[in-house]
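# mind looking at a prediction? Sequence and model below.
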Amino acid sequence: MTLDHYSTAREMVAAVAAKEVSARELLELHLQRLEETNPAVNAVVSLDVRRAREQALAADERLARGEPVGALHGLPFAFKDTHEVAGWPTTFGSPLREDHVSRRDDLVVERIRAAGVVVVGKTNVPEWAAGSHTFNRIFGTTRNPYALSRSAGGSSGGAAAALASGMVPLAEGSDMGGSLRNPASFCNVVGLRPSVGRVPTWPTTNAWELTSVGGPMARNVEDLALLLSVIAGPSTRAPMSLETPGSAFAPPLTGGLEGLRVAMSVDLGGVIAVDHGVARIVQAQEAVFSGAGAHVEQTHPDLAGAEEVFRTLRAWLFQHRFGTLLAKRPDAFKQSLADNIRAGADLTGADVARAYERRTRLAERVRTFFESYDVLVMPVSQVPPFSADDEYPTAINGRPQATYLDWMRSAYLITVTGCPAISVPAGFTPEGWPVGIQIVAAPNQERRLLEVAHAYEQLTRYGDRRPRIRQEQS
């Protein structure tokens, strides 16, 4: 089998298992691609070629001895720089952690390493993974492979850009307000925010936290399902983890769109401002679904209270995590993050209790909504990739966006519903900038969501379009 850096992860795993290509050869293929593209894109940080080659050799030797190997055996991999990897730098994009070397693996890292990957480095993140534009004072800005002057999104921006550039075949990340979905949309790849507990988190300061989750990214839905099958599944270390084994999500994915009950909304009834170009691309997908036999209705769930819930819980969590650090080192935080942390200091117990009460009522309305519809289709991001020189878009169609969170409503309003949501490539602006659609399903319906996303992907094939990475792009 002839492989290149855009071959699917499944093809790469199969070729290594069949000894048609060695893990060392696969690594060198990706190291060459990293050398060619990473200086311009800046997606992979803390690259360690020596250790990667040692791991690739060990992977080949294990296969030669006939020992059992994992589902990702021999694949080059880079972990998000907010996830601890034993023996590797993990900076969180913060000057406070610039020299930090991890002493143990996070659970998601442990599972992926056990599946046989060859670790090459980390993927770049915003400071403390806050905000959906990837830049920090340690490693600088990650740029969009489709237009180097544009943002790659965030906080899993390095992961998405590395995938789109062919530097790695799979990636993982985390998502609070859109950190798996927004960069997937910006970089023309696939990113899944699973239901809470689907991908267990350990260690954590709050094992009952309902906002942030880990999840997979890939260049296509079946590769994403492969990675989900590795990282999903129960753990005694995570009390909220779901019991369904990861194997339930493994490819192949089957089924089509015929008879699917689709709710579609471009702006959630005017609740969110959406760039006109993005709106046109999202609305055009109605023809794709209806043409495949789905029943499409222009409607959306009632998300009243979701804004308050997200803002309250985010500020509360940030204050708990970073308040003491901010008081000691105010100069070590970007201003937008510092403001978000300080907002949490003014919250009362009654504020937090009201947020959970409103979230409970929201969840009930969403549950009822999905009795009538199988999926909700809507924008992932309210804007196309914006300038990499800006921290965030300050206006959408002339409508001011006051904070670094405002333009992310289309993602974070879904966060607090508890629903799984996937970003799938949906088209390009006239400038050639990628735009994804967000497909949302009822809580704990990841398998069905993957099948719908795969069927849509096979009809459209927007994800097959690759970037031409040139330093002079604009």
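Received it, and whenever you're ready, just let me know what you need.
# CA atoms for contacts and neighbours, from now on please.
Will do.
# all strands of the stretch 301-450 of the chain, in order?
375-379, 395-396, 399-400, 421-428, 434-440 (DSSP state E, counting those that start in this stretch).
# packing partners of the longest one?
With contacts defined as 3 or more Cα pairs under 8 Å, 6 or more residues apart in numbering; DSSP states H and E, the packing partners of strand 421-428 are helix 181-187, strand 190-193, helix 276-291, strand 434-440, helix 446-460.
# got another one to weigh against that:
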Amino acid sequence: MNFEDFRGHDAVGLAERVARRDVSPDELLDAVLARMDAVNGRLNAVIATYEAEARAAIKAGLPDGPLKGVPYPIKDISVHMAGKPTGAGSRLFRDLVVENDSAIVAAYRRAGLVLFGKTNTPEFGIATVTEPVANGATLNPWNEAVTPGGSSGGASAAVAAGIVPAAHGSDGGGSIRTPASCCGLFGLKPSRGRVSLSPAGEGWGGLSVQHALTRSVRDSATLLDIACQPQPGDPYWLEPPARPFASEVRRDPGRLQIGFTTDALIWGELFPENVKAVRDAARLCEALGHHVEEARPDVDFQQMALHANTAVSSATAANLENEAARRGAPIREDEVETLTWQIYQTGLGFSGVQVAQAIQHLHALSRRLAAFFERYDILLLATNGKPPQPKGSIDMNAADLSDYAERLYSFIPNTQPFNVGGQPAMSVPLAWTDDGLPIGVQFVARGGAEALLFRLAGQLERAQPWFHKVPAL
């Protein structure tokens, strides 16, 4: 199977070809590995390859699931592949191996996916760029001088470069949506509780969720159908949909009430290209028959970010303290990156009362955010505050990190609030800069309303297709 033929299909399309026996799973894996040989040395998107295990799974007979035979990589954080290390982008956990698959990985296997490798991520998923000391920087296929985003930067670069049509990702503050925007992909963050983190409890106090980055909307919907199975003991969960998400993509969303804003919610102002992308998307939605007007949730988003950072810092400190207890020795400063160490020390400094108060504030602010969706079906706004930024511009190991929060939130001012509120949110590749860099536009719905987002996304995909837009790597 030649590369152009391979890249001309999404994951659902490739699975259909496998079902018709037009191509075999081994041939699809051959195509993936050939593309990796061609481009991964430049991009550093895939950091571990398990060809022997993938071939063995194919030989043993793949389950007759909806994506049978399609190669698929797992992000190297949060979830585990049995017998393989989960490094979390860190030197500290380079050799961490568990015996069993996480629930989402087991679901992927039952769906017939061929799990062949791991994609790069910043240390502990903290940064919105993907430049870990442990594995090196991942570059953007659209322009190797800029970031593919983070923390699912390896996944986004692998999909944009044509290594795979879709890849697993996770999102604790924008980590699916930010790289989707940077790489011209579709990236949906599900509602809190939609995808189980079993056997783990929760990520970052409930901020982090699992899903995927894809080129097509139907791939995202199909992958969410595969993954959205609650597990015993989940601290919170949503019932699987009455109708498959994949069936929603072709359904008419009806006339939606859409509020849009060109504000940067947490910090700074949007770049002009990002403002234009939002306004163009608003006009497109209006042309599709939706009611569109300017509106912004009545929430103090800077306070929300402060309290969310308390939750993230304390959770990071807890994870590192757990590792110190496991090995019987404290974590040393030289074992982690500079920003991680600072977050660790900050987290250790919070009292239990302060963490509980932060969670109480987040719950109160989440209720104010949820009230917006009593009036509007959709909030439309920029995914990122800027186009993809130069490699090294957000450095976790800078000598001076005093302005790190400002640089971080000026790049991603609009994603973290919906991790806090638990709403589903998607970045849709509807715009490009004059020099050819992608810009995603974000659409948010009330908690549990992924079906509505998939209906709208399908409508946008038909009205302004993007699948054919690929980097000339």
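All right, it came through fine. Because the structure is a prediction, the values reported are computed rather than measured.
# fetch the TM-score of the aligned pair.
The TM-score (TM-score structural alignment, normalised by the length of structure 2) is 0.91; 457 aligned residues with a Cα RMSD of 2.4 Å.
# show me the contacts for Ala161 of structure 1.
Contacts for Ala161 of structure 1 (Cα atoms under 8 Å, 6 or more residues apart in numbering) come out as 41, 43, 142-145, 152, 183, 187.
# would CSV of the helices and strands packed on strand 421-428 of structure 1 with distance to Val366 of structure 1 be doable?
Formatted as CSV, those follow (distance: least, Cα to Cα, whole Å):
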stretch, distance to Val366 of structure 1
helix 181-187, 20
strand 190-193, 17
helix 276-291, 22
strand 434-440, 11
helix 446-460, 16
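# export the ones you listed to TSV and tack on mean neighbour count and distance to Thr211 of structure 1?
Converted to TSV, those look like this (neighbours: other Cα atoms under 10 Å; distance: least, Cα to Cα, whole Å):
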stretch	mean neighbour count	distance to Thr211 of structure 1
helix 181-187	35	14
strand 190-193	34	11
helix 276-291	18	26
strand 434-440	28	16
helix 446-460	20	17
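# and Ile341 of structure 1, which of these is closest to it?
Of all those, helix 181-187 sits nearest to Ile341 of structure 1, with 22.3 Å by Cα to Cα.
# quick one: the helices in structure 1?
9-17, 23-41, 49-64, 107-114, 157-165, 181-187, 221-231, 276-291, 306-328, 335-345, 349-369, 409-415, 446-460 (DSSP state H).
# quick one on the thing from earlier: nearest to Thr204 of structure 1, of the contacts of Ala161 of structure 1?
Pro183 (24.0 Å).
# rewinding a little: deepest in the core, which of the helices of structure 1 is it.
Most buried of those, by mean neighbour count (mean count of other Cα atoms under 10 Å): helix 181-187, with a mean of 35.
# now the helices of structure 1 as JSON lines including distance to Ala388 of structure 1?
As requested, the helices of structure 1 are exported to JSON lines (distance: least, Cα to Cα, whole Å):
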{"stretch": "helix 9-17", "distance to Ala388 of structure 1": "29"}
{"stretch": "helix 23-41", "distance to Ala388 of structure 1": "11"}
{"stretch": "helix 49-64", "distance to Ala388 of structure 1": "28"}
{"stretch": "helix 107-114", "distance to Ala388 of structure 1": "29"}
{"stretch": "helix 157-165", "distance to Ala388 of structure 1": "12"}
{"stretch": "helix 181-187", "distance to Ala388 of structure 1": "12"}
{"stretch": "helix 221-231", "distance to Ala388 of structure 1": "27"}
{"stretch": "helix 276-291", "distance to Ala388 of structure 1": "18"}
{"stretch": "helix 306-328", "distance to Ala388 of structure 1": "25"}
{"stretch": "helix 335-345", "distance to Ala388 of structure 1": "16"}
{"stretch": "helix 349-369", "distance to Ala388 of structure 1": "34"}
{"stretch": "helix 409-415", "distance to Ala388 of structure 1": "20"}
{"stretch": "helix 446-460", "distance to Ala388 of structure 1": "28"}
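# quick check: which of those helices is nearest to Thr201 of structure 1?
Comparing the helices of structure 1 under Cα to Cα, the one sitting nearest is helix 107-114, at 6.4 Å.
# once aligned to structure 2, how far is the closest one on average?
Following superposition, helix 107-114 of structure 1 is found to deviate from structure 2 by 1.0 Å on average (mean Cα distance after the TM-score superposition for structure 1).
# picking up where we left off before, export the strands of the stretch 301-450 of structure 1 as JSON lines, with columns for distance to Ile231 of structure 1.
As requested, these are arranged in JSON lines below (distance: least, Cα to Cα, whole Å):
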{"stretch": "strand 375-379", "distance to Ile231 of structure 1": "24"}
{"stretch": "strand 395-396", "distance to Ile231 of structure 1": "36"}
{"stretch": "strand 399-400", "distance to Ile231 of structure 1": "39"}
{"stretch": "strand 421-428", "distance to Ile231 of structure 1": "16"}
{"stretch": "strand 434-440", "distance to Ile231 of structure 1": "20"}
